[in-house]
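In: no letters, just coordinates:
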C-alpha cells in the first residue's frame, strides 16, 4: 500500500494556566500535525511540539524536516515495509527528534488503521494506565493550593516541579506534604536545577522528613553524568534520567554504567514509538524500570505515547497529563480522574471530546 502524500499543518494552542518549570514558563504550545495518505485513502496522523530548552527543535525546524528529508524518505514507498520506513525516518537527517516522532507516530497510525486494530493491539498489549498530575514550580503557597486541587480531582500521584530556587525546594515539598493525605505519592522533577552535592544534601533532608517521594527526576544538568551517578549512589530515593536520555545509545550508557535507577522515555526526545520501544527493552534487559513521559505537546502525540506505554511490559510509571493543560478539546484520550482511557478505534483513535480537565485555578 503506497504512501501517496504527506501534509503538514500547525496551530497555536493556549494553556489553561501557565506551565512553570526550572527551565521555562509556557503559556501556549505550537502544535504540528503531519498527515500521511495511502493510495487507498487511509490516512495516518502524527503530532509534535517544539521545546527549545529540551530538544532544541523549533517550529521552523520541525516543519522543514517533515516537508524536506522525511517526506522524501517515505513518499512512494509501501507502508507494509514498515520497519524499513521507520529506519528511513531516523536516518534521513541528523537530530530533529520531534519531527521524526511525528512521522513515526503517523506511520504507526496508518499501519494499524490499515490492519484495522488499535495501536496498542498492534503493539501487543493493553495495561491499565493512570497518570500523575504535574504541579508547576511557584511559591510554596501556590504550589500547595494546586496540589490540594489535584488531589480533590482524584489524582493519587503528584509530580512536583522543583529546582528553580533550590533554597525553597524543601519548604515547597514540606508545605505540600502537610496539606495532602499521607497516601499521596510525590514525584519530584528538578529539571536539571541542582548541582550534584547540593542534590544529595537536599534529598537527604527530604528523606529524613519522610515525604513519601517515589522518585526524583533529573536532579543535575543533562551533561553531568558523573554528577548523576554521584547522586544515585548516595541517596536511598530512586533517581530517574530525563534530559540525559534521548537515544538508544544514551540508554545503553545509562543502564550499563548504572548512572540512574530509572529512565523517563519521551517520544519527542527519542524520535518516536519504535525508538522508545528499543530503549524500554534495553532497560528491561538491564533491570531498569521506565516511565512514559510527555512534554507540553498535542493530545494526539500523548495518545500515541499512551498506546506504547499500555503495550510495553517495562513501562511502569505514567506521566500523561499534558493534554489536561490544553485549552481546547481533547482527541483520542479520555480521562476519568487519574485514569487514562485509550480509544478502541483503529490506530491511535479518532477525534473525541470527552474529558475532565484541570481547574482554572490549579496554580
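Out: It's in. Nothing here was measured: the structure is a model prediction, and the numbers come from that model. Residues are numbered from 1 along each chain as shown.

In: rest of the way, CA atoms for contacts and neighbours
Out: OK.

In: how deep is residue 302 tucked in, by neighbour count?
Out: By the criterion of other Cα atoms under 10 Å, residue 302 has 30 neighbours.

In: does it touch residue 320 like I think?
Out: Yes - at 6.6 Å, residue 302 and residue 320 qualify as touching, with contact defined as Cα atoms under 8 Å.

In: now for these two: what residues contact both?
Out: residue 294 (Cα atoms under 8 Å, 6 or more residues apart in numbering).

In: pull the number of nearby residues for residue 129.
Out: Count around residue 129 with other Cα under 10 Å applied: 19.

In: find the nearest non-adjacent residue to it, please.
Out: residue 340 (5.4 Å; Cα to Cα, 6 or more residues apart in numbering).

In: what helix or strand is that neighbour on?
Out: strand 339-342 (DSSP states H and E).

In: and the strands in the protein?
Out: All strands of the chain, identified by DSSP state E, fall at 3-20, 25-38, 43-48, 129-130, 133-135, 157-161, 185-189, 213-217, 238-241, 262-265, 289-292, 315-318, 333-336, 339-342.

In: another structure for you, compare them:
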C-alpha cells in the first residue's frame, strides 16, 4: 500500500454561547474566541483506503494548508502508511519544526492502518493499557475494568467573572464531570477569587486545573499557589504558570507553594520533558500529540514521563471529532495516561463527523470501529469551509 495524495481542508466552526450552555466567548490571557479555525487532512492510498487527521491553524488557514499540501505531501507520497516511524524520522525541514504539520498526516496513516487491519487504533497501540504504572491496580482486579471504554474528560472554561464561574461549576458537577480546568493570567487576584468561588459552590467536590498560559511572573504564581493552599484548595495542577524554559524557577515555585505543576508549552520543545524531570520542575506531564508529531511521538514522550513516575494528561486545542477520536485512542492505548484529558468538545455548535460524540455524562467513549472509528461528513466540511 502506498500513499497517493494528501488534501487539507480549512474550516471555521462557531462555539455555543455561554448563555446557551456553551463556553463562548472563551477568554484566555491572550485572546477571546467565539469560533475556531481547524484543518482537516485526508490521506489517500492506492488501495482506495483513506485516513483523516486534524490540526489547529498555525499563522493562517492558508499558510497551514500550504505547508501540509506543498511541504509535507512531497515527503510522504509514494511511501507506505504502515512505516510510521520511518516517515516521522524523515520528515525534516532545516531550521523549522515540521512535527506539528506532520502530526495530522501521521494520525491519518494510523487511521488507514486500522481500517486496513480492521482494528481500532487503541488496539494497534497495545490495547487498553490502564491501569498504568502510575495508577497500578492489582492484577486480580483486571476483569473489573475489562470493558471500560468510557474516558473521563476535564471540562474547560475560559476566564469569566467569579459569579459566572460559580454558576458553571455547579452545572459542570451536575453533568457528571469531576475535573474543571479554567484559564487564567489576566489578573492573578481575580484568578484566585474565581477558584475560591467555584470551590465553595461545589463544596470541594470538583478538582481544579488552573492554566494562565505562561501569563504569570514567578512572584505572582507563588502568591496564587500559596493563597489557594492557605484556603485549603489544592489544585490537580497549575498548568504552565510561567514562561517556558524557566525550569529552575518552576522547581522553586513547586517547592514554595505545594501546588502540583503541569508544564504544557514547555513539553512542546524537543528534549524539554527530560530536562523538566531532571530539574525537579514537573509533577504532571501535560502532553499533546500535535507538537509531538503524532501518536508515535506522543507514545515516546509518554514513556519518558511514565519511567519517571509522573502522571500524564493530554492537552486540548479546540478539537473537532477527528482529533478528539485520536486523543481518546491515545489515552486509552498508551501507558501512563492516568489523568482525564482536557476537552471542549461539548462547546461546539457542530462537528464534522457523521455521528458526533456524546459528552453529557462527563465522559467520551473510545470509538470501537476500525481506525479512528469516526466517519467524516464531507457536506459539513463544505458548510463550514473557509473560502
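Out: Perfect, I can see it now. Keep in mind the model is a prediction, meaning the values are calculated, not measured.

In: follow-up on the earlier one: right, and the residue nearest to residue 129 of the first structure touches residue 332 too?
Out: No - look at residue 340 of the first structure against residue 332 with Cα under 8 Å: they stay out of range, at 10.5 Å.

In: which one's more surrounded, these two?
Out: Counted by other Cα under 10 Å, residue 340 of the first structure and residue 332 do not tie: residue 332 has more neighbours, with 23 against 20.

In: contacting residues around that one?
Out: 299, 300, 303, 342, 343, 348, 349, 350, 351, 352.

In: and the gap between it and residue 345 of the first structure?
Out: 9 Å (Cα to Cα, to the nearest Å).

In: quick one on the thing from earlier: can I get the strands of the first structure in a markdown table including distance to residue 82 of the first structure?
Out: A markdown table is the format used below for the strands of the first structure (distance: least, Cα to Cα, whole Å):
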| stretch | distance to residue 82 of the first structure |
| --- | --- |
| strand 3-20 | 11 |
| strand 25-38 | 13 |
| strand 43-48 | 13 |
| strand 129-130 | 27 |
| strand 133-135 | 35 |
| strand 157-161 | 36 |
| strand 185-189 | 36 |
| strand 213-217 | 34 |
| strand 238-241 | 30 |
| strand 262-265 | 22 |
| strand 289-292 | 23 |
| strand 315-318 | 23 |
| strand 333-336 | 25 |
| strand 339-342 | 23 |
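
In: which residue is nearest the centroid of the first structure?
Out: residue 294 (1.7 Å; Cα atoms, centre = their mean).

In: counterpart of that residue in the second structure?
Out: Using TM-score structural alignment, the equivalent of residue 294 of the first structure in the second structure is residue 316.

In: does that match touch residue 345 like I think?
Out: No - applying Cα under 8 Å as the test, residue 316 of the second structure and residue 345 come out as separate, 9.3 Å apart.

In: what range in the first structure does stretch 183-198 of the second structure sit on?
Out: Using TM-score structural alignment, stretch 183-198 of the second structure pairs with 161-176 in the first structure.

In: off-centre distance for that stretch?
Out: Here stretch 161-176 of the first structure is found 23 Å from its chain centre; the criterion is Cα atoms, centre = their mean, to the nearest Å.

In: and residue 350 of the second structure, what pairs with it in the first structure?
Out: With TM-score structural alignment as the criterion, residue 350 of the second structure matches residue 328.

In: ignore the last one, residue 121 of the second structure
Out: That one, residue 121 of the second structure, aligns with residue 119 by TM-score structural alignment.
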